[in-house]
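>>> let's see this in three dimensions:
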Amino acid sequence: MKGSRFYFLAILIIAGCTPPQEKEQSTGRALNTQVKFAKKFAVEENAIIVKEPWPGAVAPISYAPDTPPQRVVVTSTTHLAYLEMLGVEDRIVGFPSTQYITSPVIRKLVNDGKITDLGPDGSMNLELLISLAPDAVFAFDMGSESTTLDKIEESGIPVFYNADFLETSSLGRAEWIKFFGAFFGKEKEADSIFTSIVQRYDSLKTLAANTQNQPTIVSGVMYGDTWFLPGGQNWAAEFYRDAGGRYLWENDSTSGWLEISFESVFEKAGEADFWIGTSTFNTKKELAGQDTRYTHFRAFKVDEVYNYNKRLGPTGGYDFFESAYTRPDRVLADLIFILHPELLPDYDTYYFQKLP
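Below is the predicted model:
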């Protein structure tokens, strides 16, 4: 995801934007891929259709990829993971806030001066970006980036909108590797990678479905006076369910995030078996330092608090926000091991770890 903006819940507040006119290209090379889980894009014979390029967009955008780009700027850490999986990370020439990059391969490109830092994610240096002469900019718009992106297009550099963050299912989001595969002429590779992810995910889901015990789960932390946690139809709730857990807000119909008072959360989840997902708090001491009331939760008392902080980059980035959305099978395996360690006795978690 795009730097700190996405750390845990930064995608909660999405402002509206004025949609540009629908774009359509009439020519392009033949594309050979099918989309099954993703709801926000489709691939036709010679076009990629982004159905909702930003929240609340009233018209889709159609792209007809022709020659695969050789020099690109991307604006989200999730884009980095897709490109690395496809083996085209060496085509990245610019990225905003490179300190959030965790991939050793891509960090080396940054350190070697092959990827230019374009400045803070909310205010990219447009002159610097234009000077890099990229063939394409892969961007996302949460409602406040349209002016910047319009200026990039006015300079003659094409901008391609990626809306993977609007998907509500984990496999739907991971399937956006096919979006990049189509642009880079890597449809076959993208299909193969995604198929293997789906197969492993389904196998793990079946394994967890056979468990009789479903431990209860609470998630999230306080921001100011409000506790933010996943809605019942959010991708995080899907993970908890598929891992054989009972998320205490699983019956909620929200696909985004809930904002609830501490008292309401404690009343419902004070006795929850597990607390999973604590934002940037990496120890129980840090949690208690923010709010001593956290210590009253049963999960806190019995040391069953976990966070996605096992893989941190050398400059502070969380790999979870870079590669986890492309590898839901790894996330699911982690959660199954946390909730039902007997099912994966020889497994070592990839993203999650218990807070000391």
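
>>> C-alpha only now, for contacts and for neighbours.
Will do.

>>> for Ser279, which three-state class applies?
Counting by DSSP: H, G, I helix; E, B strand; the rest coil, the backbone at Ser279 sits in coil.

>>> okay, it and Val50: tell me how far apart.
Here the criterion is CA to CA, to the nearest Å. By it, Ser279 lies 30 Å from Val50.

>>> second chain to compare with the first, below:
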Amino acid sequence: MKAKIFSLLLIFLLFSCKKETYTFNTDWQKISERVQFRESGESLELKSGKFSYKIPHSKLPMKKIVLLNASLVGYFTELGREDRIAGVSSPEYIYSDKVLDLIKEGKIADVGSEQKYNVEKIVALKPDAVITNHIASFENTYDLLKKNGIEVFFLDEYLEQNPLVKSKYLLLFGKLFGMDKASVVRFNEIKSSYDSLKALTSKINEKPLVLANEIYGSQWYMPGGKTQLARLLKDAGGEYILKDNTEDKAVPMSFEEVYVKAKNARFWVNAGNHSTKKSLLMMNPGYQKLDVFNGGKIYSISGREKGSANDFFESGVVRSDLVLKDYIRIFHPQLLPDYQLRYLKELK
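Just a heads-up that it's a prediction; the model follows:
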């Protein structure tokens, strides 16, 4: 009888622990050249850029995270772990309805903005960690948090120039939340979708010339030829006007330089978050001189906006396959005849 009770108790314990498991892997899991992690001794080792961390296994999986930049929210929503967010900065830039509802209900705290973080409120939340992009001018804030026993992890996913690598950050969050298998499955689904979409354009011979971004002041900051956008446009079957450029950052160009290079452009994408061509002209009347403005098609990234929030910079960071799908639908609509644009919007 005692053996039977013990067996039932053991089964109960096994099932009660099933929800949040933590698997160990001593090999480095490489997300990118910038980010990798592995199990070592009693901790999870994480390398992110020039920063290194050791997270005790006793603190995993993490239950409470404070986010200081909205672009990271997409990873939480993709894994269905909005409940792990304890606080956010600048909630006006968050698109997720579920996260916004949790903020309204007081389950997620507003901890200020990049103008001034509320350090006292962050400390009071007692989070397992604060995750943010590294901004040198906020070193004092980071030091204050660390002195109060708060771990600060810097994840600069915006520096990654491969769309799928940004999606792959899901694996790191899966590790932090005890969702290793679920995060691998989700990333593989996104990668498979992206690769299948890319294959659709692999045999396309006619690749339209594409212009991107818009002018600010006297400079048109054009994405370099090795940037994420340049890769997306290539994978979507477009010919980006700076495809031969070797920069992995924005390239400042004069209007005259862009005018010459974009002479035969048929599409203009990522033209800010404008809603109409008239709005675009109000920013710079010179746009009317461009052939693509008069005879081509123009798309902004305003397809999913709510106030100051833009989902292109939230779920779009993670769902590289859906962003690619938008560009394919624009350049080669015959390949996706029933698809409706998600993140991009045609200007009329």
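
>>> next, the TM-score between them, please.
Both chains were compared after superposition, and using TM-score structural alignment, normalised by the length of the second structure their TM-score is 0.88; 323 aligned residues with a CA RMSD of 1.9 Å.

>>> still on that earlier bit, the more surrounded of Ser279 and Val50 of the first structure?
Neighbour count, other CA atoms under 10 Å: between Ser279 of the first structure and Val50, Val50 has more, with 23 against 17.

>>> please tell me how far Arg311 of the first structure sits from Glu322 of the first structure.
In this structure, Arg311 of the first structure lies at 10 Å from Glu322 of the first structure, with CA to CA as the measure.

>>> so for those two, which residue has more residues nearby?
Neighbours per residue, other CA under 10 Å: of Arg311 of the first structure and Glu322, the larger number sits with Glu322, 24 against 17.

>>> residue contacts, Ser323 of the first structure?
Residues touching Ser323 of the first structure, when contacts are defined by CA atoms under 8 Å, 6 or more residues apart in numbering, comprise 77-78, 81.

>>> again, 10 Å this time
Shown here is Ser323 of the first structure, whose contacts under the criterion CA atoms under 10 Å, 6 or more residues apart in numbering are 1, 77-82, 84-85, 102-103, 174, 330-331, 351.

>>> those residues in strands, which ones?
Of the contacts of Ser323 of the first structure, none are assigned to strands by DSSP state E.

>>> for the residues you listed, which one is nearest Val35 of the first structure?
Proximity to Val35 of the first structure was ranked across those by CA to CA; first place goes to Ala174, at 11.0 Å.

>>> apart from its chain neighbours, what residue comes closest to the counterpart of the closest one in the second structure?
The pairwise alignment with the second structure assigns Ala174 of the first structure to Ser167, based on TM-score structural alignment. Using CA to CA, 6 or more residues apart in numbering and skipping residues adjacent in sequence, the residue nearest Ser167 of the second structure is Val318, 4.4 Å away.

>>> what lines up with the one you found in the first structure?
When the first structure is aligned by TM-score structural alignment, Val318 of the second structure is paired with Thr326.

>>> then Gln36 of the second structure?
Matched across to the first structure, Gln36 of the second structure falls on Ala42, judged by TM-score structural alignment.

>>> now do the SS call for that match.
strand.

>>> the residue nearest to it when sequence neighbours are not counted: what's it in contact with?
Taking CA to CA, 6+ apart, and ignoring the residues beside it in sequence, Ala42 of the first structure has Ile49 as its nearest neighbour in space, at 5.1 Å. With contact set as CA under 10 Å, 6+ apart, Ile49 of the first structure has these partners: 24, 40-43, 60-64, 179.
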